[in-house]
Every structure is written in C-alpha cells, then in structure tokens.
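> missing the sequence, but the structure's below:
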C-alpha cells in the first residue's frame, strides 16, 4: 500500500486548514497508508479515521530533520505533503530520493512575501518539490509572477465544501443575523467590523464565531461591547452547519486571506456575502454573489454594503440565488478526484 505523509503545525486548532486536511486524509486512508506529522501535540479538533497515524516530531532542527528522513526511508514514503512552503527548510530539509515533496499551499503568498527566511524556504521548496497544489487562480498568478514557479509544477485544486449542506436551503433573510468567523481577531479584522457595525442602525444582530474565551474578553474590554449593541461573541463552535443555517449574511472583514473556507461554506447555504476588495482570492470565489467593500475606506464601505443587504430585500434575494448556483463549483467528489489523480501517478 502506498505510503503518504502529511505535515501540519497542529491538529488541535479549529481552522479551515485542519478541516481540509481531515477531510482529505479520511478519504485517502481508504486506499493508502496515511500518517500526519505535527510539531505541536494535542487532540485533533476534527475527527480522524482511526487508521490515520499521528506522529509528534521531536524538537530541535537537526534532530527533527533526521527523524523525518529516517521515517520516510523506513516506511518507503512515496509522497510527503507539506501544508506550508514556509516551513520546508525546518521540516524535511533532506528527503530520500524516492520520496516526492508536494506543497499544499494554504497561505497567501502576498501576505508574507517579503519575509527573508520565508523567501529562502519557498525557493528551496521550488527546487525540491514535485508539485505545488494551489487553491486559487489568483495564487497561481502570484506564484508565477513573484516566485517564477512554472506551470508544470502547479496544480489547481480548490477547497471543497466540508459540511453537509441542505439541497434546497431556505432563504435566511428572516433570521436577521450577520455572521463573521475566524480565530485571529487582528487578521480577521474584527476591530474594523465592530466599528462598522456600530454605525448601522438596525434590529439585526452581529455574531462573531471562532475566538477563544480570552480573545473574546479582550474585544469586550477594548471596545466596551454590551448586550444592547447586538454584537454576540459566541466563541468556538463545532456544529458550524447550525451557524450558517441560522444566519442571513456572511461578512469577511479580513486584513489578509488566502482562500477562506468559511466563505465557500457560507455560499453553500445561500448566504450573500460582503467581502473586502483587496482579498482577491475571496472575490474570485464569490464571483457575483457578494458585495465588494472598498478596503481603502474599510469602516464606511463595510458598513454601507452591509446596510444595503439589510435594507434591500430584492438585492438580498438576488445574491442569495447566485450563491446557490456558485456552490456547485466546490464539490468534494471533484476534490477527491483531483487528489487521487495527483498521488495515483506514482
């Protein structure tokens, strides 16, 4: 049985990267011997098939790289799939000749392009990698222009819907809820969102999902959030389907994003979106099922676009229908098919 090994920093986080990895390995383990290297121990946040092996890497750069090399050699690992090109120098600097490196890039090149050590690691990854799996056409363009990565080394595999969606979701305008999801308040621009929300006079509510208790407390204290403002900090949730099912609008107020899985999921439930203009990969995902806010005037533009969707039912219904059409681009069957094609050629 073909041996495939993945690497991710941690499985215990509730992010989209962890969710995508769990979906893929739970499928691949039916046909392949699958293991996952982690640098941080902890129980997986998402369920993994019991046949998937989790291996905690030792500390220390030399010790870790020697461990990886010996593990691959012993297990005749065919593919080493690293979920971050920035970490290749530190996690698998030397690989057996029979082990093919695949970079499954989940991070935006644009957001950390200028950091020297990351540049070095990415150049090394380009030299060593068999293939780069890229999540969007925008990221492919960036890798070609900024890193001179050839077309022959890149494969476009978009993240699929990772939840059980209703076949005919009801229109959700009646719930009067705007939802934002993320686990990093600074990166996700929740400060911008809160300031924008306070300028909107409405009986709707804003739900912010995904932060831990301490991060929620920081936002509450920093912005003096009270219950009368209808800003709800709901923390981490496992049943994300229920969140989408009981929301009306999805808002992406991030300062930076690669390919946001939560945006794809929200589309599958028919949620019209408001997305910042500088998030080009996200804009490409929603196509014409969202309103695009000007990041050069973040607070005013975000507020105005949210207000438009809240107050204009015809506009809301139009984007709702377009979101349902758009969801067909993100099926799991296509995702699995593309990955099987990639690792099945050995």
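Okay, I see it. Worth saying up front: this structure is predicted, and the values here are computed from it rather than measured.
> CA atoms for contacts and neighbours, from now on please.
Noted.
> residues touching residue 256, list them.
When contacts are counted by Cα atoms under 8 Å, 6 or more residues apart in numbering, residue 256 touches 108, 111, 187, 188, 279.
> Show me just the buried residues among these.
Applying 16 or more other Cα atoms under 10 Å to these, the neighbour count classes 108, 188, 279 as buried.
> Make CSV out of the residues you listed and add secondary structure and distance to residue 150.
CSV is the format used below for the buried ones among the contacts of residue 256 (DSSP: H, G, I helix; E, B strand; the rest coil; distance: Cα to Cα, whole Å):
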residue, secondary structure, distance to residue 150
108, coil, 18
188, coil, 31
279, coil, 24
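> okay, pairing it with this:
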C-alpha cells in the first residue's frame, strides 16, 4: 500500500483549502495510507478527517524567528518522510513545494505541487517562486481547471508535468430550492479579493427597485468594519453581514440567488455548491474559475470583471423575472458530475499510480 502525505500550512484553519484537503485525504484513505503533515498546529482540524488518516503537526508555531521556523519545519518533514517511508508528498500550495524540493533532489520521494491560486495571482514572492520551481522540477503540478493549465503552458517555458483536477463538491441537497424566497446570498472572507465592496455598490443601484429582496453576506475578515461603514454611508437597509456560517449548504438552500463579486479566484467551491443546490448565479467573469462553471445566460450571468453597473443590471433582471430564475435553476446542476468526489478521486488515483 502506497503511503501518501499532504503538506499543508495549518489544518486547523477553516478555509476552502483545508476543507478540500480533508475531502481528498478521506476519499483516498480506502486505497492508500494517508498522512497530513501540518506546518503549524493542525492536530485539531475544523473539518472532518477520517480516522484512517494520520494528522501530525510539524510545530512551526513554536519558533518565532522566520528563518529558524522554516528550518524546523523542513527537518520535521524530512524526519517524518523517512520515518514513515512516504512514497509521495503533495504540497497543498505551490509555496510549500519549497519544503519538498530538497527531498526531491535527494530522491527521497515523489513530489506533487497542488496549486490553489490561479496562475496570475501571487499573494507573495514565495508563491511566485514556488510556482516556477514546481513547474520545472515537481513530478507533477496539479492545477484547478483547464484555463489555468493553459495559463501555465503559455507563460512558463519549462514544465515537467502538469494536470488539472477539479476540486470536489459534496453537498446534500433538498431537491429544488425556492427561487421565490427573495434572499440573495454571497459568501467568502471579508477581504479585498472577494469584492464585497463592489457587490454593495451594485446593490446600492437597485435596492430601491427590488423592495422585497435582501442581500445576505456570509463570512468574516479584516474588511468587516469598512463594509459596515460603506453600508451605513450608502443608507442601505437590506444588506446584512451575517458572519461565519458553519453550514453553507443550509444557507444556500434557503436562498433564491447566489452572487459572486470576487476580483480574482483560484477555484470557486461555493459557486459550485450553489449550483449543486439549484441556485441561479450572477458572477463577475474574474480570473480564474467562474467561466468554467457558469454558462452565460443558461444557468446564470457572467459580467465583465469589475463592471458594477452591468452587474447591477444583470442581478436586477434575475430578481425581477421569475421565469428567468426558474430557467437558470433548471440548468444549474448541468455538467456538475466532473466535480463529484468519486470522479475527482479517480483522477487523483490515476495520477498517483502513474508516478
């Protein structure tokens, strides 16, 4: 039985990366011996992890000095890779591939770099450097969609191997949602990336024209205060910052429309969850992801990235037209099989067996 390890920054975080990692690790645990190595903390994961999956912390949080912390994490990782005779390590983020590179040079194990941003987004220099290094040396770089694979191929001259594997979505639906609940939903971290300031600007243009509707934004983040002030300054009465939601699927099932206002994305998990629940969607056509999920004017609207006025126009059309919402809802679940956990698991297995 092959031994597969996932290297992640902090498995105790509540983000999409941790959620997807737990899903993939759980799915693969019936065929492989799975480990999750968390650079910091991680032994009390927020998301469910199968009892067959071993989680161990590399205790990076114990060291304050940045350089010494990285040295400690690498040594802990190398020791565990040797102790457990790991066959393949998956870096959950191309920046973490920097820890894998020395192991790969010494041929201790096979290494996969799993991209979680789109190619054009580099939150820091480590991501940008890790991306180029992984493309050249990793046994495989896994990206989140066809478009991003093409971005890699068009912008990097040396790529050892690249595959795209969609992130999985596993949601329990209650059947057809109520497209007349008059609730619009958005969800994500309250940060610049998610563009909730743009969404509020768009809502400001149509709130008076849609008196029965309200907008609920789920999530927390550093921009809460800014967004609260913006809502107050604009005098909006039917947009609410609802805070973090433990059960997004439950919130989706009580909504009629889902909106995505991000300036950029890697893989929009919540957008697929919305479609899996039969929700019509309005989204900016940001890089990268929404265009692989929304078919414009079939199951939702794609709007030129950052065009607040057009976003408001398209959202108003959806809110004011019952038949349009119903048509979008009927097609929302089309072509979602590619995101099913069983299909995603099969692609990961094929990759693992090919190394």
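Okay, I see it. Treat the numbers as computed from the prediction; the structure is a model and nothing was measured.
> re the thing from before, tell me which of the contacts of residue 256 of structure 1 is nearest to residue 208 of structure 1?
The nearest member of the contacts of residue 256 of structure 1 to residue 208 of structure 1, counting by Cα to Cα, is residue 188 at 10.4 Å.
> Was I right to think the closest one contacts residue 260?
No. Counting by Cα atoms under 8 Å, residue 188 of structure 1 does not reach residue 260; the two are 10.7 Å apart.
> Give me the common contacts of those two.
By Cα under 8 Å, 6+ apart, no residue touches both residue 188 of structure 1 and residue 260.
> Return the member of the contacts of residue 256 of structure 1 nearest to residue 332 of structure 1.
Set against residue 332 of structure 1, the nearest of these by Cα to Cα is residue 108 (22.3 Å).
> What is the burial count for the residue nearest to the closest one when sequence neighbours are not counted?
Distance criterion Cα to Cα, 6 or more residues apart in numbering; nearest residue to residue 108 of structure 1, sequence neighbours excluded, is residue 258 at 4.3 Å. Residue neighbour count, defined by other Cα atoms under 10 Å, stands at 20 for residue 258 of structure 1.
> What's residue 258 of structure 1 aligned with over in structure 2?
Counting by TM-score structural alignment, residue 258 of structure 1 corresponds to residue 266 in structure 2.
> before we move on, back to that, assign a three-state SS to the residue nearest to residue 108 of structure 1, would you?
Classification of residue 258 of structure 1 by DSSP: H, G, I helix; E, B strand; the rest coil places it in coil.
> how close does it get to residue 155 of structure 1?
As judged by Cα to Cα, to the nearest Å, residue 258 of structure 1 and residue 155 of structure 1 stand 16 Å apart.
> mind listing the helices for structure 2?
16-28, 66-83, 97-105, 125-137, 146-155, 196-206, 224-234, 248-253, 269-276, 290-293, 308-320, 322-331, 341-354 (DSSP state H).
> Out of those, which gets nearest to residue 212 of structure 2?
Proximity to residue 212 of structure 2 (Cα to Cα) singles out helix 308-320 among the helices of structure 2, at 9.6 Å.
> gap between that closest one and the chain center?
25 Å (Cα atoms, centre = their mean, to the nearest Å).
> List the contacts of it.
Helix 308-320 of structure 2 is contacted from outside by 182, 198-199, 201-203, 205-206, 210, 213, 257, 282-284, 301, 303-304, 324-325, using Cα under 8 Å, 6+ apart.
> Just tell me what residue 127 of structure 2 corresponds to in structure 1.
By TM-score structural alignment, residue 127 of structure 2 lines up with residue 118 in structure 1.
> Could you tell me how many residues sit around its match?
Residues lying near residue 118 of structure 1 (other Cα under 10 Å) number 18.
> you'd agree it is up against residue 86?
Yes. Counting by Cα under 8 Å, residue 86 is a contact partner of residue 118 of structure 1 at 4.9 Å.
> thinking again about what came up before, distance-wise, check the match of residue 258 of structure 1 relative to residue 109 of structure 2.
Taking Cα to Cα, one finds residue 266 of structure 2 at 27 Å from residue 109 of structure 2.
> What of residue 261 of structure 2?
Per Cα to Cα, residue 261 of structure 2 is found 41 Å from residue 109 of structure 2.
> more crowded one of those two?
Counting neighbours by other Cα under 10 Å for residue 261 of structure 2 and for residue 109 shows that residue 261 has the greater number, 27 against 18.
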